[in-house]
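Q: the sequence isn't on hand, but the structure is:
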């Protein structure tokens, strides 16, 4: 099971709970639910998909009331069918109701990302190409959304700007060209810090190969025939990443070119929320 420590996820969950509970708490529950009332609730899937966000949902419930009894029926990364119970929560009804929306928002959103990622990954069958996400994530939710990509069978690109040197088109323009940008990157890179450069054309790729210094080349918005030619030109010297206009319907033909990675921002910025519900 792929997880990251709860303490890294807690701040975003606390923020979401503060946002939802406001300055005075859950007034509806306080007005309607008798003190001491206990219930058992089930977090159920209402459609098929790949589960993610259960770890975060559990954090939300426990932050509201640490006495709640939480039983996992599915694990993050597992497939679910309509009607499947993913988690059971037992204890004070008021606590369950107060945490419900935050728990569902995270679990539904992240399960949607995991599900879409799994659909992209399915298109790579029979090839060695891996599907990876980008930094096009919801502000403040990057760790959770990238975790959901892993649950869907994908891989993660950079978590942030400090992870690697990625020279994009605007860096190239500001630096004075591909050769100048790569020459400068060589002075700052180390054996622990990889260099990737973005190219839009085969001519730019040839220039990058001549200059050297890159570990990875990002082939941006290229046609499928150009991607195939780019892979031939690289000849295994660099890791190749195809990006831009990477719709799920196109993934299989891009994988057939032999690229090492297909990256898509859609995995995180365009995933549909999976329909989940909490039933008493």
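A: Here it is on my side, so go on. Just so we're clear, the structure is a prediction, and the values are computed from it rather than from any experiment. Numbering: from 1, shown residues only.
Q: can we go C-alpha only for contacts and neighbour counts from here?
A: OK.
Q: packing partners of the one helix or strand residue 143 maps to?
A: Element membership for residue 143 (DSSP states H and E) is helix 142-151. If you count contacts as 3 or more Cα pairs under 8 Å, 6 or more residues apart in numbering; DSSP states H and E, helix 142-151 packs onto helix 93-122, helix 266-269.
Q: if we go to 6 Å?
A: In this structure, helix 142-151 packs against helix 93-122, with contacts taken as 3 or more Cα pairs under 6 Å, 6 or more residues apart in numbering; DSSP states H and E.
Q: flag every buried residue along the helix it packs on.
A: Within helix 93-122, the residues scored as buried using 16 or more other Cα atoms under 10 Å are 93-121.
Q: if we can go back for a sec, the helix holding residue 143 versus helix 93-122: what angle between them?
A: Angle, helix 142-151 to helix 93-122, by axes from the mean of the first three to the mean of the last three Cα atoms, to 10 degrees: 50 degrees.
Q: hold the first one in mind and look at this next one:
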């Protein structure tokens, strides 16, 4: 059950993330002003900040290095926002609304949106590479985790598979491979980055957390597919019904609404079960898993 305690923690973590993002982003008074203004427009003041929340929650499992944890939260959100900016463009999903306001290419123009995505991606690695107080090996491992999650066998690759299969009926195995990369890879990276900011967490802990994050990432996408059918545009903050309109392969198309929701609940329970290695310090991760299936957007 999602408690007021979790809501308060989410609000504090979201506020802290907002402050860190505001500091990391270039000033609108610094040239090129329009590019910097657009970067701040798409990044600040919106979104669930789920990936930074997962960083903060995973970091509670050990003795985290604050600077590394902060850098990880900023970096993973910059990658996520860059992906949204490019995903919304006419050559991709062609959407005009994101987080309740006009998408970047609508508010500005397509060249600016391309450059915003490029700049946010590089900013992520700039921030992560300058975090201090971790061993060089640990820091390089964090950079490697985020790079792999963002690339051709991660988020970008999943997006490519998605675009190549519009109108195609994929099997559940194929669908899960696609979304395991497109959506799940960055969720897995967020959990791993939070854990890696704790020098005292070993590879056994990291493996258990990766199992958790893999199940969570799939559940997140299943619920996204459900909400695309059930929720309205105002609630979602983006255009509802886009996947069905574009005839994209989804869990709802494959299973139906009821079965898709049941499958998401099964995945969440599997994610929670993967945390048996940990004590009450994993409660935030458990609660965030439950949040994923009851969210409205």
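A: That came through fine. Treat the numbers as computed from the prediction; the structure is a model and nothing was measured.
Q: care to give me the TM-score?
A: For these two chains in superposition, a TM-score of 0.26 is obtained (TM-score structural alignment, normalised by the length of the first structure); 108 aligned residues with a Cα RMSD of 5.0 Å.
Q: re the thing from before, tell me the helix or strand right after the helix holding residue 143 of the first structure.
A: Trace forward from helix 142-151 of the first structure with DSSP H and E and the next one is strand 165-167.
Q: residues in contact with that next one?
A: 195, 196, 197 (Cα atoms under 6 Å, 6 or more residues apart in numbering).
Q: those residues in helices, which ones?
A: Mapping these onto helices (DSSP state H) picks out no residues; all lie outside.
Q: tell me which of those residues is nearest to residue 28 of the first structure?
A: Residue 28 of the first structure lies nearest to residue 196 out of these, by Cα to Cα, at 52.7 Å.
Q: list the contacts for the residue nearest to the spatial centre of the second structure?
A: Geometric centre of the second structure, nearest residue: residue 51, 4.5 Å, by Cα atoms, centre = their mean. The contact partners of residue 51 of the second structure, taken as Cα under 6 Å, 6+ apart, are residue 190.
Q: what's the separation between it and residue 258 of the second structure?
A: Using Cα to Cα, to the nearest Å, residue 51 of the second structure is found at 27 Å from residue 258 of the second structure.
Q: what about residue 56 of the first structure, which helix or strand?
A: Residue-wise, residue 56 of the first structure maps onto helix 54-64 under DSSP H and E.
Q: oops, could you answer that again for residue 120 of the second structure instead?
A: helix 110-129.
Q: ok, which stretches of the second structure are strands?
A: 97-98, 101-102 (DSSP state E).
Q: export the ones you listed to JSON lines and tack on mean neighbour count?
A: Shown next, in JSON lines, are the strands of the second structure (neighbours: other Cα atoms under 10 Å):
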{"stretch": "strand 97-98", "mean neighbour count": "20"}
{"stretch": "strand 101-102", "mean neighbour count": "16"}
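Q: can you say which of those strands is nearest to residue 190 of the second structure?
A: Judging these by Cα to Cα, what sits closest to residue 190 of the second structure is strand 97-98, at 21.6 Å.
Q: and the closest one, how far out from the chain's middle?
A: Here the centre of strand 97-98 of the second structure is set off from its chain's centre by 16 Å, with Cα atoms, centre = their mean, to the nearest Å.
Q: what of stretch 181-195 of the second structure?
A: That offset, for stretch 181-195 of the second structure, works out to 7 Å (Cα atoms, centre = their mean).
Q: other residues contacting that stretch?
A: 51, 54-55, 58-59, 142, 146, 149, 154-155, 158-159, 213, 217.
Q: buried sites along it?
A: 181-195.
Q: which two from the residues you listed end up farthest apart in space?
A: Going by Cα to Cα, the pair spanning these furthest: 182 and 195, at 21.6 Å.
Q: what about the strands in the first structure?
A: 38-45, 49-50, 69-72, 79-80, 85-92, 130-132, 165-167, 195-199, 216-220, 239-243, 261-263, 276-279.
Q: which one, of the strands of the second structure, ends up nearest to residue 111 of the second structure?
A: strand 101-102 (15.7 Å).
Q: how far does stretch 245-263 of the second structure stretch from start to finish?
A: Termini of stretch 245-263 of the second structure sit 23 Å apart (Cα to Cα).
Q: what of stretch 71-79 of the first structure?
A: Termini of stretch 71-79 of the first structure sit 17 Å apart (Cα to Cα).
Q: same deal with stretch 29-45 of the first structure?
A: 24 Å.
Q: pull out the buried positions in that stretch.
A: Buried residues in stretch 29-45 of the first structure (16+ other Cα under 10 Å): 29, 38, 40, 41, 42, 43, 44, 45.
Q: and the furthest pair within the contacts of stretch 181-195 of the second structure?
A: 59 and 159 (28.7 Å).
Q: so for those two, which sits in the more crowded spot?
A: With neighbours defined as other Cα atoms under 10 Å, residue 59 of the second structure and residue 159 compare such that residue 59 has more, 26 against 19.
Q: quick one, what contacts the more buried one?
A: 194, 195.
Q: against residue 192 of the second structure, how distant is it?
A: 9 Å.
Q: again with residue 272 of the second structure
A: Taking Cα to Cα, one finds residue 272 of the second structure at 16 Å from residue 192 of the second structure.
Q: number of residues surrounding residue 12 of the second structure?
A: Residue 12 of the second structure: 13 surrounding residues under other Cα under 10 Å.
Q: ok, the one 4 residues further on next?
A: Residue 16 of the second structure sits with 15 neighbouring residues when counted by other Cα under 10 Å.
Q: neighbours around the nearest residue to residue 244 of the second structure once chain neighbours are set aside, how many?
A: Of all residues not flanking residue 244 of the second structure in the chain, residue 229 sits nearest, at 7.7 Å (Cα to Cα, 6 or more residues apart in numbering). Counted with other Cα under 10 Å, the neighbours of residue 229 of the second structure add up to 16.
Q: cool, the one 4 residues further on as well?
A: Taking other Cα under 10 Å as the criterion, the count of residues near residue 233 of the second structure is 16.
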